[in-house]
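A.B. asks: Kindly generate the corresponding structure for this input.
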Amino acid sequence: MNPDELAASYMAEDFDYWLSLMLDNVPDDIDQREGSIVYDALAPAAMVMAQQSLDRANIIKQTYIKTAQGAFLDYRAAEHGTARYVATQTEVKAKFLDSDGNPINNVQMGDKFASIGETPIFYTVQKINDDLTGELTADELGTNANSYLGQVLPVTSNDSLNWAEITEIVAPARDEETDDHLRDRLLRANDWIAYGGNITDYLAMLNKISEVGAGQVYPVWNGAGTVKLVIVDNNLMPASADLVKKVKNIIDPVDSEGNGYGLAPIDHQVTVVAPTLLTVNISATVNIDGNHGVDIVKSKIKMAIEAYFKLLRQTWKSVNPITGRGYSQTIYRSKVLSQIMMTEGVVNSSVPKLNETDQDIVLTFDNQTSQLPILGEVVLDG
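C.D. replies: A predicted model of the protein is given here:
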């Protein structure tokens, strides 16, 4: 009997199970009907025993990573030398202008700003750059602030300020890691130990930097001792220049490359870059039934294709399954077609064209280029 079967057997021991078991041991000539003295005497005990069986089932489930949840899963993670990824704060860049459109110089660290809307997002200034732009972080944790660009209003009074605007998301935040994601990390086979600057070691370094959503490692990409890291942010989009600089300085600081003052081993010269975006335009002829609005169906098709491209970006860091080395990813026309055909209202479709070609697209992953796919224009005729 495995743990799942054992837990299931305990779950089956409910109130009716225990009450029937006890009543079976009562002589037949004694009234056992509901409301009888015997029934009323045994029912509370059956209720307690059923709860104890449920508790035993929960103990079995929380004992193993495959079925543990919440704090119990956190304890199992600690036993494996890791922890649940915590939610982070969105990091943004903003400009502060006077009435003439010139940058002002009296915004201070700790000043507060708020986005416009019914539920404003509050930001705190963390740094003022030499060009008088500011680096701010959202006060709230999680991804809610990842998509806001535009005007912000001062919470801290500033008479010189006429206009403040968030111009760039420097590092999108992430939400707290879910049970399923943490469980997957804990159960994933570790074929290699992170040690001495091997690929697994560099991936572990990137995992410790909360602003990095995923990364690829290219060893010896430009000669002995060189390592190239290609990183995306928590939105699985190319890392900003500021995030690239931050990761570089954490792993191998610019002013002391190869000297081991960062996370990288001595003599490793680490280059950090963002991937190259590959925009994929899609065109197809689609037949839609007469029971659905054409524009609505086309909008749903585009959403379905975008979901497929998001999945591609989630698996962008996957190693080539055939060779076990390097990275590999293909955009298949058949999978795009599948997204189209699964959309409600579509009765038929031609095989889509990708960037005006009738071929799948094999992304480039080499020492010079690492492509990241994004959806471009979607043209649906018919």
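
A.B. asks: rest of the way, CA atoms for contacts and neighbours
C.D. replies: Fine.

A.B. asks: From one end of stretch 354-364 to the other, what's the distance?
C.D. replies: 16 Å (CA to CA, to the nearest Å).

A.B. asks: Give the buried residues for it.
C.D. replies: 354-355, 360-361, 363-364 (16 or more other CA atoms under 10 Å).

A.B. asks: Which parts of the protein are helices?
C.D. replies: Using DSSP state H, the helices assigned to the chain run over residues 3-11, 15-23, 37-63, 70-79, 179-187, 199-207, 241-251, 294-314, 333-341.

A.B. asks: possible to save the ones you listed as JSON lines with mean neighbour count and distance to S99?
C.D. replies: Shown next, in JSON lines, are these (neighbours: other CA atoms under 10 Å; distance: least, CA to CA, whole Å):
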{"stretch": "helix 3-11", "mean neighbour count": "16", "distance to S99": "68"}
{"stretch": "helix 15-23", "mean neighbour count": "16", "distance to S99": "74"}
{"stretch": "helix 37-63", "mean neighbour count": "17", "distance to S99": "61"}
{"stretch": "helix 70-79", "mean neighbour count": "16", "distance to S99": "52"}
{"stretch": "helix 179-187", "mean neighbour count": "15", "distance to S99": "49"}
{"stretch": "helix 199-207", "mean neighbour count": "18", "distance to S99": "43"}
{"stretch": "helix 241-251", "mean neighbour count": "19", "distance to S99": "28"}
{"stretch": "helix 294-314", "mean neighbour count": "17", "distance to S99": "41"}
{"stretch": "helix 333-341", "mean neighbour count": "19", "distance to S99": "50"}
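
A.B. asks: for comparison, sequence B:
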Amino acid sequence: MGNTRDEIQARMLANISNEYDKSEGSFFYDALKPVAIEMEAAYAELETAPENFFVVTATGSNLDKRVAEQGLVRKPAVKATTIVIITGNEGAIINSGDKVASDTVNFIIKESKTIGITGQESVLVECEIAGSIGNVPAGAIKYFPITLPGLTAVTNPDPVTNGYDGETDAELRARYFAKVQTPATSGNKYHYRNWALEKSGVGDAKVFPLWNGAGTVKVVIINSNKRAADAQLVTDVANYIEEQRPIGATVTVTSAEELVINISVTLTLAAGYTLEQARASIEAKVTDYLKSIAFISDFVSYVIIGSLILQADGVTDYSGLTVNGGTSNITIGAEQVAVLGVVTIA
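C.D. replies: A predicted model of the protein is given here:
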């Protein structure tokens, strides 16, 4: 039985005696039309309702409600922060709340300072928008959105990497199943991993029990961008676990070490494509691949790298592929995370 608005209306009209006019434009036809439209929407809701009963298919707020039954809360997005160097005239005031900017996003100055005799001051800034949008390269923060008296230049000497997107449905669902399918009790290794994963900004964690003798636990983390965690995130996780851990355990939290993957390859391109277009596509595909294997695989596949190059925009063939100078798989250490370095194309 169909439940489109026309099918619903036809069934309702069929239940009205034929002694009445039921043709298009009649009273009964027009009166039942809006009812059929509303019922179509109601049936659509009913058809999808069972999906919201199960974690494997629930989405959005419905998924939030289901995982809350296990004490889980979706991790929110985190605003990126960094130190910028502001140049200006001696005595010029830097006010908390003023803004600096990159080409894509504004950053809010979080502390007030006065330019000294050196003509420069370092200040903390926070991205206006939460999420990875605030992760910009070194030197990208270079504007004042509005003129600030006495201030002439701004720059960020280091890349910004600590902005994290909010937890997706897939990530939250995976964390739910990790919790219910691994028995976290009495401070076992699953407990420590779950505790680490509860902190915003943590992308994954490995736990090494007894790493430095009896009663010791080492937790190695990566951030939500599947890169090494910064010092602040490591501290936040360590402090959180310290509040949860059993009495007597000595816990060490560290970041994974980044294993840089450099690629060199000669490409044959289709007509109309440039090397830079191909490079950008290769970088995006390899980065996604490395993220997908972070803390899962213990090697970077040479063959998969080659396959991804062939899938890149404009690439018809390649030769001379080397990964970190060789033609074999790259081993990833137990406390390492592979990240893309330089892609050299000939």
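
A.B. asks: Tell me how the two chains score on TM-score.
C.D. replies: With the length set by TM-score structural alignment, normalised by the length of the second structure, the two chains reach a TM-score of 0.78; 337 aligned residues with a CA RMSD of 3.8 Å.

A.B. asks: sorry, back to before: would you list the buried residues of stretch 354-364 of the first structure in a markdown table and tack on distance to G110 of the first structure?
C.D. replies: Compiled in a markdown table, these are given as follows (distance: CA to CA, whole Å):
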| residue | distance to G110 of the first structure |
| --- | --- |
| L354 | 49 |
| N355 | 48 |
| D360 | 51 |
| I361 | 48 |
| L363 | 44 |
| T364 | 44 |
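
A.B. asks: ok, of those residues, which one's closest to L229 of the first structure?
C.D. replies: L229 of the first structure lies nearest to T364 out of these, by CA to CA, at 15.3 Å.

A.B. asks: contacting residues around the closest one?
C.D. replies: 328, 370-371 (CA atoms under 8 Å, 6 or more residues apart in numbering).

A.B. asks: okay, the helices of the first structure in CSV with distance to I288 of the first structure next?
C.D. replies: Below are those laid out as CSV (distance: least, CA to CA, whole Å):
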stretch, distance to I288 of the first structure
helix 3-11, 46
helix 15-23, 54
helix 37-63, 48
helix 70-79, 45
helix 179-187, 37
helix 199-207, 45
helix 241-251, 44
helix 294-314, 7
helix 333-341, 10
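
A.B. asks: Of those, give the one that comes closest to L278 of the first structure.
C.D. replies: Proximity to L278 of the first structure (CA to CA) singles out helix 294-314 among the helices of the first structure, at 11.3 Å.

A.B. asks: can you state the direction angle for that closest one and helix 333-341?
C.D. replies: 140 degrees (axes from the mean of the first three to the mean of the last three CA atoms, to 10 degrees).

A.B. asks: What are the contacting residues of helix 294-314 of the first structure?
C.D. replies: Outside helix 294-314 of the first structure, the residues that reach it (CA under 8 Å, 6+ apart) are 236, 288, 329, 331, 336, 339-340, 343-346, 372-375, 378, 380.

A.B. asks: which among these end up buried?
C.D. replies: So, by 16+ other CA under 10 Å, the buried ones in those are 236, 288, 329, 331, 336, 339-340, 343, 345-346, 372-375, 378, 380.

A.B. asks: Tell me which two of the residues you listed sit farthest apart.
C.D. replies: So for those, where distance means CA to CA, the most widely separated pair is L236 and I288, at 32.8 Å.

A.B. asks: So which of the buried ones among the contacts of helix 294-314 of the first structure sit within strands?
C.D. replies: Using DSSP state E, the subset of these located in strands is 288, 331, 346, 372-375, 378, 380.

A.B. asks: Excluding covalently adjacent residues, which one is nearest to the alignment partner in the first structure of G166 of the second structure?
C.D. replies: Here G166 of the second structure is matched to E176 in the first structure, going by TM-score structural alignment. Nearest residue to E176 of the first structure in three dimensions, chain neighbours excluded: A87, at 4.1 Å (CA to CA, 6 or more residues apart in numbering).

A.B. asks: Hmm, L141 and the one you found touching each other?
C.D. replies: Yes - using CA atoms under 8 Å, A87 of the first structure makes contact with L141 at a distance of 5.7 Å.

A.B. asks: Can you work out which residues contact both of those two?
C.D. replies: Counting by CA under 8 Å, 6+ apart, the shared contacts of A87 of the first structure and L141 are 173, 175.

A.B. asks: re earlier: quick one: which of the buried ones among the contacts of helix 294-314 of the first structure is nearest L149 of the first structure?
C.D. replies: L236 (17.9 Å).

A.B. asks: counterpart of that closest one in the second structure?
C.D. replies: When the second structure is aligned by TM-score structural alignment, the residue opposite L236 of the first structure is K226.

A.B. asks: Its match and G201 touch, don't they?
C.D. replies: No - with contacts counted by CA under 8 Å, K226 of the second structure stays clear of G201, the gap being 9.8 Å.

A.B. asks: In the second structure, what residue corresponds to S115 of the first structure?
C.D. replies: With TM-score structural alignment as the criterion, S115 of the first structure matches V100.

A.B. asks: next one: L19 of the first structure
C.D. replies: So, by TM-score structural alignment, L19 of the first structure is matched to Q9.

A.B. asks: quick one, what contacts the residue lying closest to that match once chain neighbours are set aside?
C.D. replies: Leaving out its chain neighbours, the residue that sits closest to Q9 of the second structure by CA to CA, 6+ apart is A36, at 5.3 Å. By CA under 8 Å, 6+ apart, the contact set of A36 of the second structure is 5-6, 8-9.
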